[in-house]
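K.L.:
below: sequence and its predicted model.
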Amino acid sequence: MKCRHAKDSDLDKVCDLLAKEFCHDPIYKVLFSGRDDRVNILRDYFRIYVNIEIYRKGTLLSENDTDVLVYIRPEFIAEIVETHAQADEELRKVCGSSYKAASELINGLDRLHPLNPPHYFISLQAVQRSARGGEVVESLFRTLHDIIDKDKLPCYAECTRFSTRTLIRRWGYRDADFPLHIRGFPDLYPVWRDPKQLSMK
C-alpha cells in the first residue's frame, strides 16, 4: 500500500476523514459535548490546522484515501503557539459556544509540549474503520519513519486513548512521560520514538 503527501485539492477529503473518525474520540466528545453537529464542527475545526500542514508538506494520505497522518516538522515546532494565536479568531467562529473549552485544550497542549530535543510531532492520525487492521497504517508509519530516521531525529505524539498508546508501540514508540492532564478533559498519553540507525550500503 502506497501513500503520498496530500495536496491542496485533498484538503476536503482529509478533513472529512478526520472529522468522521474523531467524532467519538474521548477528547472531542468532551470538547463538543451535546453538539448534534459534531462532525460538521470537527470538519471545520481540523481544516484550520490541516490546511497549514498540507502547505508545509506535513500530511500523509493513503492511496485509497482511507488513512491520514498529519505531522509537524521540527523547524515548525517552535511556531506552534504562534500558529494557534494567529488562528484564534477562526477558532472562535468555528467552535462557537465551545470556544473556551477548545482554547483551554489547545493552550494546555501547547504548554505541555516538549521543545527539546528537536523532534517531529504527529498531531493527528485517523483510519477508516473498514480499513483498520490492514497495511494502510503500516505504510504511513513506514513513510514517516523513513523521513525522520534520515534526519536522525525522534518523533513525539499524544494518544487520546490508552489502547492507541498500546498499539503504537509496535512501531517503536514508548511512553514519553506520565499521562497529560488538562482540566476538564480525559488524560492523554504521550509517546516517543527514537530514530533508528540507517544501515550504510
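P.N.:
That came through, no problem.

K.L.:
every contact and neighbour count from this point should use C-alpha atoms.
P.N.:
Will do.

K.L.:
and the longest helix for this structure?
P.N.:
Scanning the chain for the helix with the most residues, using DSSP state H, yields helix 38-55.

K.L.:
so what touches stretch 174-190?
P.N.:
26-27, 30-31, 104-105, 108-109, 112, 156-162, 165, 191-193 (C-alpha atoms under 8 Å, 6 or more residues apart in numbering).

K.L.:
ok, of the residues you listed, which come out buried?
P.N.:
27, 30-31, 104-105, 109, 156-161, 165, 191-193 (16 or more other C-alpha atoms under 10 Å).

K.L.:
the residues you listed in strands, which ones?
P.N.:
156, 157, 158, 159, 191, 192, 193 (DSSP state E).

K.L.:
what residues are up against the second one?
P.N.:
Counting by C-alpha under 8 Å, 6+ apart, residue 157 touches 121, 122, 123, 190, 191, 192.

K.L.:
residue closest to the middle of the chain?
P.N.:
residue 124 (1.6 Å; C-alpha atoms, centre = their mean).

K.L.:
and of the contacts of residue 157, the nearest to residue 40?
P.N.:
residue 123 (19.9 Å; C-alpha to C-alpha).

K.L.:
next up, a structure to set beside the first:
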Amino acid sequence: MSPTLSPSPSPNLSRSRVTHLSALLASSFHNDPLARWMIPNERLRTELLPGFFRVFVELSAAHDGVLTTPDGDAVLLFLPPGAEPDEAALDAAFTEALGEHADALRTISALQAEHHPHGPPHYYISFGAVRPGRQQGGLISHLLTTLLARADAEGVGAYTEASSPGGEAATRRFGFDRLGGDLELPAGGPVLRPMWRDPR
C-alpha cells in the first residue's frame, strides 16, 4: 500500500489540523443541499460553516473518530459504538458557531435522533470530504474501507445518512442498504436517507 494513502487515526489533533480539516469540510459541503437549507445565505454559509464543522471535528477527535490521509487532503468523521456526546455542551457549541441558524440544525438533529438505530452497536459516520483537485482518486474510499474493516473485525455495524443521490450510491458500493424511510426536512427542505451496513 502506498504510504501516502495510509490513513491516520487522530485522537489528539493539533489546533492547526482542526482548522485545516474544518475548512476542508466547509468547502466540500458549501453547496450541499443540507447546508443550503440550514444557512440559505451564501455569504453567511461561507462565514459560518468552518465553525460548524470545527464542532464536529473536535467531537469526533474526542472519541478517536477522525481518519485522514497523512497530507490532510481527505477526512472521514465518525463516532464509535458506545460514544455518548454531551448533548447540552454540543448545543451550546453549535449555537455559538451558528447563531440564529442553530434552530435549523436542531430541526435536523431532532429528525436524526428520531430515526437513529438504537439496537445493535455500530459506527456512526457523519461526514467525509476530499480536497478539490484530488477527488475521484479513491482517497475517501480508502478511509471508508479502513473504518469498515475495523467494524467488521469488531463484529459491529455501520450507519450513516446520505444527503444526496451520489452519497447514497457511494455507500451502496460499500454494502450499505436503506434503513427505514427518508428523513424529510420541512418547508420543502432536502431529504436524508438512512443507510445501514451489517458487519461482514
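P.N.:
In hand now; what should we look at? What you see is a predicted model, and the numbers here were worked out from it, not measured in a lab.

K.L.:
still on that earlier bit, so the residue nearest to the centre of the first structure, which of the three states?
P.N.:
Recorded secondary structure, residue 124 of the first structure: strand (DSSP: H, G, I helix; E, B strand; the rest coil).

K.L.:
how close does the closest residue to it other than its chain neighbours sit to residue 98 of the first structure?
P.N.:
Nearest non-adjacent residue to residue 124 of the first structure, counting by C-alpha to C-alpha, 6 or more residues apart in numbering: residue 70, 5.0 Å away. Counting by C-alpha to C-alpha, to the nearest Å, the gap from residue 70 of the first structure to residue 98 of the first structure is 24 Å.

K.L.:
same thing with residue 150 of the first structure?
P.N.:
Taking C-alpha to C-alpha, one finds residue 150 of the first structure at 41 Å from residue 98 of the first structure.

K.L.:
who has more neighbours, these two?
P.N.:
residue 98 (17 against 12; other C-alpha atoms under 10 Å).

K.L.:
now the helices for the first structure?
P.N.:
Under DSSP H, the first structure gives helices at 11-22, 26-31, 38-55, 74-77, 80-86, 88-95, 99-112, 136-150, 162-167.

K.L.:
the last one vs the second structure, average offset?
P.N.:
Just to be clear, that refers to helix 162-167 of the first structure. Helix 162-167 of the first structure, aligned to the second structure and superposed, deviates on average by 1.3 Å (mean C-alpha distance after the TM-score superposition for the first structure).

K.L.:
aligned against the first structure, show me the partner of residue 141 of the second structure.
P.N.:
Under the alignment by TM-score structural alignment, residue 141 of the second structure pairs with residue 138 in the first structure.

K.L.:
and what of residue 28 of the second structure?
P.N.:
In the first structure, residue 28 of the second structure lands on residue 21 (TM-score structural alignment).

K.L.:
dump the residue contacts of its match.
P.N.:
126, 127, 128, 129.

K.L.:
run a quick neighbour tally on the aligned partner of the second one in the second structure.
P.N.:
Put plainly, it is residue 127 of the first structure. Under the alignment (TM-score structural alignment), residue 127 of the first structure maps onto residue 130 of the second structure. Residue crowding around residue 130 of the second structure was assessed by other C-alpha under 10 Å; the count is 24.

K.L.:
also residue 14 of the second structure?
P.N.:
The number of residues near residue 14 of the second structure, taken as other C-alpha under 10 Å, comes to 10.

K.L.:
ditto for the one 5 residues further on
P.N.:
Applying the criterion other C-alpha under 10 Å, we find 16 residues in the vicinity of residue 19 of the second structure.

K.L.:
what residue of the first structure takes the place of it?
P.N.:
By TM-score structural alignment, residue 19 of the second structure lines up with residue 12.

K.L.:
next up, the contacts around residue 198 of the second structure.
P.N.:
Taking C-alpha under 8 Å, 6+ apart as the definition, contacts of residue 198 of the second structure comprise 156, 157, 158, 176.

K.L.:
what do we get in the first structure for it?
P.N.:
Matched to the first structure by TM-score structural alignment, residue 198 of the second structure sits across from residue 194.

K.L.:
one more: residue 95 of the second structure?
P.N.:
Per TM-score structural alignment, residue 95 of the second structure is aligned with residue 92.

K.L.:
if we can go back for a sec, make CSV out of the contacts of residue 21 of the first structure and add distance to residue 146 of the first structure.
P.N.:
CSV is the format used below for the contacts of residue 21 of the first structure (distance: C-alpha to C-alpha, whole Å):
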residue, distance to residue 146 of the first structure
126, 20
127, 20
128, 24
129, 26
